[in-house]
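Colleague: Requesting a structural model of the entry that follows:
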Amino acid sequence: MAKRNNNILNIHEALQDFVETNKLEKGLDKVNVREAWTDLMGNGVNNYTTAIELKNDTLFVQLSSSVLREELSYGKEKIITMLNEALGKTLVKKLVLR
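Modeller: You can find the predicted model right below:
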């Protein structure tokens, strides 16, 4: 059984410690990237988005519209920059549109 830590922590520090102790950061990053994509891209793109997956530093986005895929491919760098700014850290270095 783990020792009890008698130091007083605020809830943010306690949750951050829990995430680090249990190595949950990668899973949370995957969820946060999905949320950032849906927030930033809006309903028009989200209606055609079928899958979003983060593997290492590459974001794979599956789209059901080839026209939209081609249109978004022109702005990949801007999309990557917007996602990383929304996340507050550099998680996405490459964007693959399928």
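
Colleague: From here on, just use CA atoms for contacts and neighbour counts.
Modeller: Noted.

Colleague: what kind of secondary structure is the residue nearest the centre of the chain in?
Modeller: The residue lying closest to the centre of the chain (C-alpha atoms, centre = their mean) is residue 33, at 1.3 Å. Put simply, residue 33 is helix when judged by DSSP: H, G, I helix; E, B strand; the rest coil.

Colleague: next up, for comparison:
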Amino acid sequence: MSDQHHQSDLKKALEAMLDHYKLRGKYTQARVRQLWPKLMGPAINKYTTEVKVYRKNLYVTLSSAALRQELSMGTERIRDLINEELGEEYLEKVVIR
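Modeller: The predicted structure is shown next:
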């Protein structure tokens, strides 16, 4: 058997486990929180004080008012970037506070 076949089997098994134990939502929320610093970069992450996902909405708290204002204008783009990285349309809204 090839490595690709084993990876496919493992992926299916993990997805089945996430569904069986109803953990898919929590898993996706954790992935969203991990993606924030990767996609936004160190400059924005430096001013990020909290990243929270609640009911398919991403809430980001920033310590810089100027950065908060600037990112508030691009919330749809941020949502699309994260959803694209996830490979699914998970986030419905991004709220910058």
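
Colleague: what residue of structure 2 matches up with the residue nearest to the centre of structure 1?
Modeller: The equivalent of residue 33 of structure 1 in structure 2 is residue 32 (alignment by TM-score structural alignment).

Colleague: Distance-wise, check the closest residue in space to that match that isn't next to it in sequence relative to residue 5 of structure 2.
Modeller: Of all residues not flanking residue 32 of structure 2 in the chain, residue 82 sits nearest, at 7.0 Å (C-alpha to C-alpha, 6 or more residues apart in numbering). Applying C-alpha to C-alpha, to the nearest Å, the value for residue 82 of structure 2 to residue 5 of structure 2 is 28 Å.

Colleague: do the same with residue 48 of structure 2
Modeller: 40 Å.

Colleague: any idea how far residue 10 of structure 1 is from residue 76 of structure 1?
Modeller: From residue 76 of structure 1 to residue 10 of structure 1 the distance is 39 Å (C-alpha to C-alpha).

Colleague: the more surrounded of those two?
Modeller: residue 76 (15 against 8; other C-alpha atoms under 10 Å).

Colleague: just to confirm, which helix or strand has the nearest residue to that one once chain neighbours are set aside in it?
Modeller: Spatial nearest neighbour of residue 76 of structure 1, excluding adjacent residues (C-alpha to C-alpha, 6+ apart): residue 95 at 6.5 Å. Assigned by DSSP states H and E, residue 95 of structure 1 belongs to strand 94-97.
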